[in-house]
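> predicted coordinates and the sequence they were generated for:
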Amino acid sequence: MADVSQVSKDKVRSNAAGARVVPGRQPSLVRRVFLSLAVVSTVASLVVMVLATSIYQSTALGDTGRMLDAEAALIQSMLDGNEHDADKLAGMSLGDMRVTLVEPDGTVVYDNQGNVDDMPNHETRPEIAEALETGSGSAERESATVGRVSIYRALRLDDGSVVRVSVDRDGALAAISHDLLAVALIVAVVVLACWVVARFVTDRIMRPVLSIDSANPDPNSSYRELCPLLQRISDQMDVLKDADLMRREFTANVTHELKTPLSSISAASELIRDGIARPSDVPEFAGRIYDEARHMTDLVNDILILSKLDESERSRDRDLVGKPEPVDLNQRLLEVCARLAPVADSADVTLECSGDPVIVRGNPRLLDELAYNLCDNAIRYNRKGGSVTGWVGLVDGAPVLRVSDTGVGIPADMQRKVFERFFRVDSSRARQTGGTGLGLAIVKHAAAYHGAKIRLESQVGVGTTITVLFPKGSLVNL
C-alpha cells in the first residue's frame, strides 16, 4: 500500500494519536529476522559440531580399544612369561604404541617410552590390578592439561607378570580446539548466509503487505495471520467513514439550526433599526429576537454537553464531565418537574412525578439533563389535555427512571432513529415548540455514561414510554 511504503521513506511521521514516529528508531524487521536466524543457526551449528565430534571420538576410542585388545593378545602370545620377555619386547617394532611389562608385585621392568628406574609401582593402577586379579584389564585416563585420552589394555602372563599396551588419542575438547579456525569460518559463513536470507525473506514477506490498499483493506488479500489486523483496520475505516459522515451531517444540521434563528433575528432587528416597524410592533419583534436567541443558547448548550460526552467516550475518561457522586434520582426528577411545570401548564399538559428515594453513583448534571430532556420531550410532543408521568424506583433491585406521555407517539420505523442528533419525528412541531433536536441524543449518551440501558415503547396516537434501566452496581446504600 502506497502510504505504508512511504513511511519508510519519510524521516518523521505523526501517528493517529499525535505521537511523533521516527523510523530510524523503530525496530527493523530485517534485523530481527537476521538476529533470530543467526542465533538459532550458530547455536545449531555449534551443537551439531560438538555432538558430531563427541560421536566421532566415541567411535574412534572404541576402535582404538579393539585394536589394543588385538595387539595385547598378539604380544602376549609372543612372550614366554620369564626373565627374557623384556629383551623380546625391546626387539619388537612397536611404533607409537606404548608397551609396559610389570612384575606381579607391581614393579615396572620394561617400558619402551620411559625410564623404568623413575617409574613408581604400578600395582594399584586400575588396569594392572584388574589384570592381576582376572587375567585382563582395561582403563581410560584423560589428561586435564593437554586434553588427551590414554587407552590401556593389560593381560596377565603365565608367570603372573602383566604386559600392558596403550596409546594416546585426542579428547573431544582437544579435537575441537584443533579446529577453532574451521569453526570460526563456519560460523562466519552461517552468519553471512543468515543476513542474505533475512533480507530475502523480509522482502518476500513485506511485498504483499506493502501492496495492501490502506483505503480499502481486503482481509483475504494477504497472509492469513494478518486477517484479524486487516479486519480491524477495515472496521476502523468504516467507523471513521461513519464518523466523518456524522460530522458532516452534524455540521450541516448545526448550520441549518443556527441559520433559521439568525435570519429571524436579523430581519426583526433590521426592521427595528430602520424604523420600519411600527412602535406597537416593536415588542413583538423584540420577543421574537429574545425567543430565537434563547433557542440558539439552548442549542449551543446542548452541543457543548454532547461534545464533552463524545470526548469522554473517545478518551474513556469519565472524569471529563465531572466526578461521579451519590445522586438521588427521585429528587432530581422532582426538581425537573418543578422547573417544567410552567411549560406543561402553557401546553395544557398535566405533569406528575413520583417515586421513592433511589441513590445512584453518577454525574448530577448529566442525570439532571437526562430527566429534563425526557420530560421536556414528553411535554413538547403531547396533545392538548394530555399528561406526562415521571417515576423513579427499583425494579428487580436495579434503579429505574421512567417517563410516560399520552402524546402523538412514534411510528415503528422511526423508533430506532429518535436518539440520533437533530432527528425529529415532526419537524414543524419541533420548530413551533422550540426544540433543539438534541435532547434524546443527550439522553442516550448520558445513559451510556452511567452504564444504563434505554427501553422505548411507543404507539402512534396513544403515547410513548421511555425507561432508563441503571445497573445494580450503580445503587448506593447510605
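That came in fine, so what should we check first?
> make it CA atoms for all contacts and neighbour counts henceforth
OK.
> and the nearest residue to S404 once chain neighbours are set aside, how far is that from L340?
Using Cα to Cα, 6 or more residues apart in numbering and skipping residues adjacent in sequence, the residue nearest S404 is T465, 4.2 Å away. T465 sits at a distance of 18 Å from L340 (criterion: Cα to Cα, to the nearest Å).
> these two: who's more crowded?
T465 (21 against 16; other Cα atoms under 10 Å).
> would the more buried one count as being in a strand?
Yes. Under DSSP: H, G, I helix; E, B strand; the rest coil, T465 sits within a strand.
> thinking again about what came up before, I'd like the distance between the residue nearest to S404 and G393.
15 Å.
> hmm, back to that, residue contacts, the residue nearest to S404?
402-405, 456-458 (Cα atoms under 8 Å, 6 or more residues apart in numbering).
> let's verify E83: helix, strand, or coil?
Going by three-state DSSP: E83 is coil.
> same deal with N216?
N216 is classified as coil under three-state DSSP.
> go ahead and confirm it touches R232.
No. The criterion here is Cα atoms under 8 Å, and N216 misses it with R232 at 11.9 Å.
> what about G390, which SS state?
strand.
> cool, L440 as well?
Per three-state DSSP, L440 ends up helix.
> what about it, neighbour count?
L440 has 23 nearby residues by other Cα under 10 Å.
> and the gap between it and I212?
L440 is 41 Å from I212, by Cα to Cα.
> also A131?
In terms of Cα to Cα, A131 sits 80 Å off from I212.
> so between these two, which is more surrounded?
For A131 versus I212, neighbours defined as other Cα under 10 Å are more numerous around A131 (23 against 19).
> dropping in the other structure now:
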Amino acid sequence: MRKRIYMNMCALSCAILVVISIFVLFLFSNINHIMMKNQMESEAGDIAAALEHMEGEKVPLYLKQIADANVSRITLVEKEGTVLFDTKEKASEMGNHHARPEIREALKNGKSFDIRYSKTLRKQTYYATQRLSSGEVLRIAYVSKSLLALIISLAPYYFIVFALSVVLSLVVAWKMSNTIIEPINNIDIHNPETNFRYK
C-alpha cells in the first residue's frame, strides 16, 4: 500500500509539472507575439510618418540608417508590388511582392501584421506593414526562433529543473506516504479500544 501511494503521488507530481511547463511555454509564446506586434506596429508607424516628409535619395539613406540601428529588415514596396528598397537584398533582384499577404492587406486596410513559419529553419518571421500616402508600402520584418526551436534550445535547462522537481516530489511523496501509512500500521486490531483515534 505504501508503495502504491508513493508511486501515485510521484506520477501525479510529474504530470502536474509537465502540464504547467507546457502552459508556461504557450503563455510565453503568446505574450511574445503580442509584444512583438505592438513594438513592430509602433516602429512601422514612426518610420512611415518620417518617410511622408522625405523624397528622393533621402529615403534609402534614412532607411539604411534605421536598419543599421536595429535587427529588423526594412523593405519599401511600390503599390504595384515592385521592390524599391530592401536592407538585405538588392531591390532589382527581388521578385514582385504584390501577391504577398502582408502587402495586399496593407494596400487594402492601410496596415497589417503577419507571422510566417519555416519548418526547415525552425524560425518564424514577423511582418508589420504600413501604407504611405503615396500608395507605397513600408514593411518591417523580424526573424526569431519558433516555439519548437525555443523548446529545443531550452531543453537542457528544462531537464535540469525537471530532474530537481522530480527529486523534490519523491521526497515529499515519501514523507506524505509515511504520514498516511504510519497511523494505520500502529492500529492494534486486537485491542481497538487502546488505539489512537485517526483524524
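Okay, I see it. Because the structure is a prediction, the values reported are computed rather than measured.
> TM between them?
Aligned and superposed, the two chains score 0.85 in TM-score terms (TM-score structural alignment, normalised by the length of the second structure); 196 aligned residues with a Cα RMSD of 2.4 Å.
> what residue of the second structure takes the place of D235 of the first structure?
Taking TM-score structural alignment, D235 of the first structure has no aligned residue in the second structure.
> chain center to the helix or strand in which D235 of the first structure is found, what's the gap?
According to DSSP states H and E, D235 of the first structure maps onto helix 227-273. Computed by Cα atoms, centre = their mean, to the nearest Å, the chain-centroid distance of helix 227-273 of the first structure equals 35 Å.
> name the helices or strands packed onto that helix?
helix 282-315 (3 or more Cα pairs under 8 Å, 6 or more residues apart in numbering; DSSP states H and E).
> so the helix it packs on matches what in the second structure?
Using TM-score structural alignment, helix 282-315 of the first structure pairs with nothing in the second structure.
> how about the next helix or strand along the chain from that helix, which residues of the second structure does it hit?
As assigned by DSSP H and E, the chain's next helix or strand after helix 282-315 of the first structure is strand 325-328. Using TM-score structural alignment, none of the residues of the second structure align to strand 325-328 of the first structure.
> can you list the buried residues in strand 325-328 of the first structure?
326-328 (16 or more other Cα atoms under 10 Å).
> kindly report the same for stretch 107-118 of the first structure.
Those would be 107-112, 116, for stretch 107-118 of the first structure by 16+ other Cα under 10 Å.
> ditto for stretch 108-124 of the second structure
Buried, per 16+ other Cα under 10 Å, within stretch 108-124 of the second structure: 110-113, 117, 123-124.
> swap in stretch 168-183 of the second structure?
For stretch 168-183 of the second structure, using 16+ other Cα under 10 Å, the buried residues are 169-170, 172-174, 176-178.
> can you tell me which of the residues you listed are in strands?
Among these, DSSP state E puts none in strands.
> so R141 of the first structure: helix, strand or coil?
Going by three-state DSSP: R141 of the first structure is strand.
> just give me the match in the second structure for it.
By TM-score structural alignment, R141 of the first structure lines up with R116.
> ok, the residue nearest to S404 of the first structure to A378 of the first structure distance?
Distance from T465 of the first structure to A378 of the first structure, by Cα to Cα: 9 Å.
> need the overlap of contacts for the two.
403-405.
> most neighbours, which of these?
For these, neighbours tallied by other Cα under 10 Å; top is D405, 27 neighbours.
> excluding chain neighbours, what is closest to the residue nearest the centre of the second structure?
What sits nearest the mean C-alpha location of the second structure, by Cα atoms, centre = their mean, is S29, with 2.4 Å. Excluding its sequence neighbours, the residue lying closest to S29 of the second structure (Cα to Cα, 6+ apart) is L147, at 6.8 Å.
> check C375 of the first structure too.
Nearest one to C375 of the first structure, counting by Cα to Cα, 6+ apart, is V403 at 6.6 Å.
> which position in the first structure pairs with L154 of the second structure?
With TM-score structural alignment as the criterion, L154 of the second structure pairs with D179.
> what about that match, neighbour count?
Using other Cα under 10 Å: D179 of the first structure sits among 12 other residues.
> ditto for T64 of the first structure
18.
> any idea which element it lies in?
Applying DSSP H and E, one finds T64 of the first structure within helix 29-78.
> counting by contacts, list what that helix packs against.
Partner elements for helix 29-78 of the first structure (3+ Cα pairs under 8 Å, 6+ apart): strand 148-156, strand 162-170, helix 172-178, helix 180-210.
> dump the buried residues of stretch 168-183 of the second structure into a markdown table; add distance to G56 of the second structure as well.
Formatted as a markdown table, these follow (distance: Cα to Cα, whole Å):
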| residue | distance to G56 of the second structure |
| --- | --- |
| S169 | 67 |
| L170 | 70 |
| V172 | 71 |
| A173 | 72 |
| W174 | 75 |
| M176 | 76 |
| S177 | 78 |
| N178 | 80 |
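> surely D345 of the first structure is in a helix?
Yes. According to three-state DSSP, D345 of the first structure belongs to a helix.
> nearest to E313 of the first structure among the contacts of T465 of the first structure?
L456 (22.9 Å; Cα to Cα).
> could you check how far the residue nearest to S404 of the first structure is from I289 of the first structure?
T465 of the first structure is 35 Å from I289 of the first structure, by Cα to Cα.
> okay if I get the shared contacts of T465 and A378 of the first structure as TSV plus distance to C227 of the first structure and secondary structure?
Listed next are the shared contacts of T465 and A378 of the first structure as TSV, based on distance: Cα to Cα, whole Å; DSSP: H, G, I helix; E, B strand; the rest coil:
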residue	distance to C227 of the first structure	secondary structure
V403	46	strand
S404	48	strand
D405	50	strand
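> what's the matching range in the first structure for stretch 71-87 of the second structure?
Under TM-score structural alignment, stretch 71-87 of the second structure corresponds to residues 96-112 of the first structure.
> now do the contacts for the closest residue in space to S161 of the first structure that isn't next to it in sequence.
Leaving out its chain neighbours, the residue that sits closest to S161 of the first structure by Cα to Cα, 6+ apart is E103, at 4.4 Å. Counting by Cα under 8 Å, 6+ apart, E103 of the first structure touches 109, 160-162.
> in TSV, list these along with distance to S307 of the first structure.
Formatted as TSV, the contacts of E103 of the first structure follow (distance: Cα to Cα, whole Å):
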residue	distance to S307 of the first structure
V109	108
G160	109
S161	107
V162	104
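> for these, which one is nearest A70 of the first structure?
Once Cα to Cα is applied, the member of the contacts of E103 of the first structure that ends up nearest A70 of the first structure is V162, at 15.6 Å.
> and the counterpart of the closest one in the second structure, how close does it get to L17 of the second structure?
Counting by TM-score structural alignment, V162 of the first structure lines up with V137 in the second structure. Distance of V137 of the second structure to L17 of the second structure, computed by Cα to Cα: 46 Å.
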